[in-house]
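S.K.: Need the 3D shape of this:
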Amino acid sequence: MAELEDALTAARSAYAAATRALALAEAAADAAEVSVAPMVVDELTVKRINVVEDDGSLRIVIGNSTHGKTMPLRGELIEHPGRHPSAGILFVNDEGTECGGLQFAGTRGTDAAQQTGYLAFDDFEQNESFRLGLYQEGGASQKFLEFADQPAWSIADLVAETDGQDEEGRRQVHDRYFGDADGRGRSRMRLARENDGSVRLVLRDAHGRDRLRFIVPADGDAVVEVVDHEGTSHSIL
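M.R.: Got it, this is the predicted structure:
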């Protein structure tokens, strides 16, 4: 890990030096009234594009599905523990941690065609708190807009504590983070076209419990349901 950090520091220093040299060259060209036309490239074929700050710190990643499996975390790139391979764009906050993205994937598959695509915004060092997406498998498909509350703990801290642990050690750490009542994310609102063909708007309380449902089935009458604290549904339409 220390060697990787040293390499990243050296790379950023080299990039900063090159940027300063380029700026000096451009200033010299301006002083000499020499016009330097920008280079125009008709086509680029790349696996990954990194957009960085003046000091070389990463801010945006445009990459293929291989790079889509990684995530920036406090200035380092680590393998994402739960992301399926997908190409797209990752956005990085001021401290070098992923804060959102745009991802797409699709295949005919062996049993049925599959297609996914979503835009997501993350809470600080946490998972997605806003998602706009699509998931299709064969004839079943979902299109959804969802808001969620995420816990206060940091994914970076979780990764640091599980680093180097065996399977049992990782399980204990995960249980400690996710086992608490406030340790998991909770969906608060979901507007979706669901797999059964219905369209639903579901509003949930701070505990993630359904409290109000607006349902338009694929066939049949629309339904409005109010759900009490005990989970009992009362239809008002």
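S.K.: alpha carbons only for contacts and neighbour counts from here, please
M.R.: Will do.
S.K.: Just the helices from the chain, written as ranges.
M.R.: Assigned by DSSP state H, the chain shows helices spanning 2-31, 65-68, 155-162, 167-178.
S.K.: So for Ala192, which of those sits nearest?
M.R.: Nearest to Ala192, of all these, is helix 65-68, at 25.7 Å by C-alpha to C-alpha.
S.K.: And that closest one, what does it pack against?
M.R.: The elements that helix 65-68 packs onto, with contact taken as 3 or more C-alpha pairs under 8 Å, 6 or more residues apart in numbering; DSSP states H and E, are strand 87-92.
S.K.: what's in contact with the strand it packs on?
M.R.: Strand 87-92 is contacted from outside by 58-68, 72, 98-105, using C-alpha atoms under 8 Å, 6 or more residues apart in numbering.
S.K.: let's see this one next to it:
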Amino acid sequence: MRIDASRAIGAYAAVTTLAIAWLMLGANAAPKTAAFDTIDVQRINIREPDGTLRMTIASRDRMPGIIVAGRETPHPDRPQAGMIFYNDEGTENGGLVFSGALKDGKPTNLGALSFDRWRQDQTVALSSDEAGQTRQAGLAINDRPDRPVDFPTVARLVRQPASAQRDAAIRAAGVGVAPRAFLGRTPDKASVLALRDPDGRKRLELKVAADGRATIDFLDDQGHVTRSITDVNR
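M.R.: Here you go, the predicted model:
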């Protein structure tokens, strides 16, 4: 059979054009949605179209370190599984973590949902913590320093032996907390609402003790009770 070269080139060009058009149409098509009954994974990263990380769901062994603006630093202490949330710049700003097991024959359990200040640590935390007979659960509100934490410096410092000099350097790197409010159950089996001043000093506490006795305590800046109101009917 004799092949006409000009016709062959024309046919090749037509096939190539159709292939390119198919690829372009496929690229502009809506993304496909896959459905699964069960997925077994150790980690899932949720990202924006530009690649910015927005959430990680991971097992304990695959939990990420501290990520700030896309840069990861090893976490000094996060032995839990869960979810980590990230803001628009890809910086950690909260999460939901959980753990629990028998340790030395005693039950331990932790569940915590928290939200962070920008490039800082948690300012709101709803948690339940159990270690043997010691249990606490509640909502905590914290103040954090006005400067971001220098996470790489802190990660390096926490590996050093404890000392006053090390602790001062960690504070200089932006680590600090002033508890402002707590509502929940305390380890002594009381239900408490405690309010603190900007320096973290307790100034007002409403409490119902394990025996049912109710008190309202007013405290000075040294932690001394200056006035106490009790349940006079008991």
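S.K.: about what we covered before: can you tell me which of the helices of structure 1 is most buried?
M.R.: helix 65-68 (a mean of 18; mean count of other C-alpha atoms under 10 Å).
S.K.: Onto which residues of structure 2 does it map?
M.R.: Using TM-score structural alignment, the residues of structure 2 aligned to helix 65-68 of structure 1 are 60-63.
S.K.: Identify the residues contacting that stretch?
M.R.: So stretch 60-63 of structure 2 is contacted by Gln42, Arg43, Thr56, Ile57, Pro79, Gln80, Ala81, Gly82 (C-alpha under 8 Å, 6+ apart).
S.K.: and if you look at stretch 224-237 of structure 1?
M.R.: So stretch 224-237 of structure 1 is contacted by Arg209, Asp210, Arg211, Leu212, Arg213, Phe214, Ile215, Ala222, Val223 (C-alpha under 8 Å, 6+ apart).
S.K.: do stretch 65-72 of structure 2 as well
M.R.: Thr52, Leu53, Pro64, Thr73, Pro74, His75, Glu89, Gly90, Thr91, Glu92, Arg119, Phe151.
S.K.: And it, what's buried?
M.R.: Buried residues in stretch 65-72 of structure 2, counted by 16 or more other C-alpha atoms under 10 Å: Ile66, Ile67, Val68.
S.K.: and that stretch, how far apart are its ends?
M.R.: Chord length of stretch 65-72 of structure 2, first to last residue, is 6 Å (C-alpha to C-alpha, to the nearest Å).
S.K.: Now do the strands in structure 1.
M.R.: 48-52, 58-63, 70-73, 76-79, 87-92, 98-107, 114-122, 128-137, 140-149, 186-193, 199-204, 210-216, 223-227, 233-235 (DSSP state E).
S.K.: buried sites along the shortest one?
M.R.: Applying a neighbour-count criterion of 16+ other C-alpha under 10 Å, one finds Ser233 buried in strand 233-235 of structure 1.
S.K.: what separates that strand from the chain centre, distance-wise?
M.R.: 35 Å (C-alpha atoms, centre = their mean, to the nearest Å).
S.K.: Compare the contacts of stretch 224-237 of structure 1 and tell me which is most surrounded.
M.R.: Neighbour tally across these (other C-alpha atoms under 10 Å): the maximum, 22 neighbours, falls on Asp210.
S.K.: which position in structure 2 aligns with that one?
M.R.: So, by TM-score structural alignment, Asp210 of structure 1 is matched to Lys202.
S.K.: And the buried ones among the contacts of strand 87-92 of structure 1, selectable in ChimeraX?
M.R.: Provided next is the ChimeraX selection string for whichever of those are buried by 16+ other C-alpha under 10 Å:
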select :58,59,60,61,62,63,64,65,67,68,72,98,99,100,101,102,103,104,105
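S.K.: what about the counterpart of Ile78 of structure 1 in structure 2, distance to Val41 of structure 2?
M.R.: Counting by TM-score structural alignment, Ile78 of structure 1 lines up with Thr73 in structure 2. Distance of Thr73 of structure 2 to Val41 of structure 2, given as C-alpha to C-alpha: 23 Å.
S.K.: The two: which has the busier surroundings?
M.R.: Thr73 (17 against 9).
S.K.: The more buried one and Phe151 touch, don't they?
M.R.: Yes. Thr73 of structure 2 lies in contact with Phe151 (C-alpha atoms under 8 Å); the separation is 6.9 Å.
S.K.: Count the residues that sit near the closest residue to the match of Asp210 of structure 1 other than its chain neighbours.
M.R.: Closest residue to Lys202 of structure 2 apart from its sequence neighbours, by C-alpha to C-alpha, 6 or more residues apart in numbering: Arg196 at 4.2 Å. By the criterion of other C-alpha under 10 Å, Arg196 of structure 2 has 20 neighbours.
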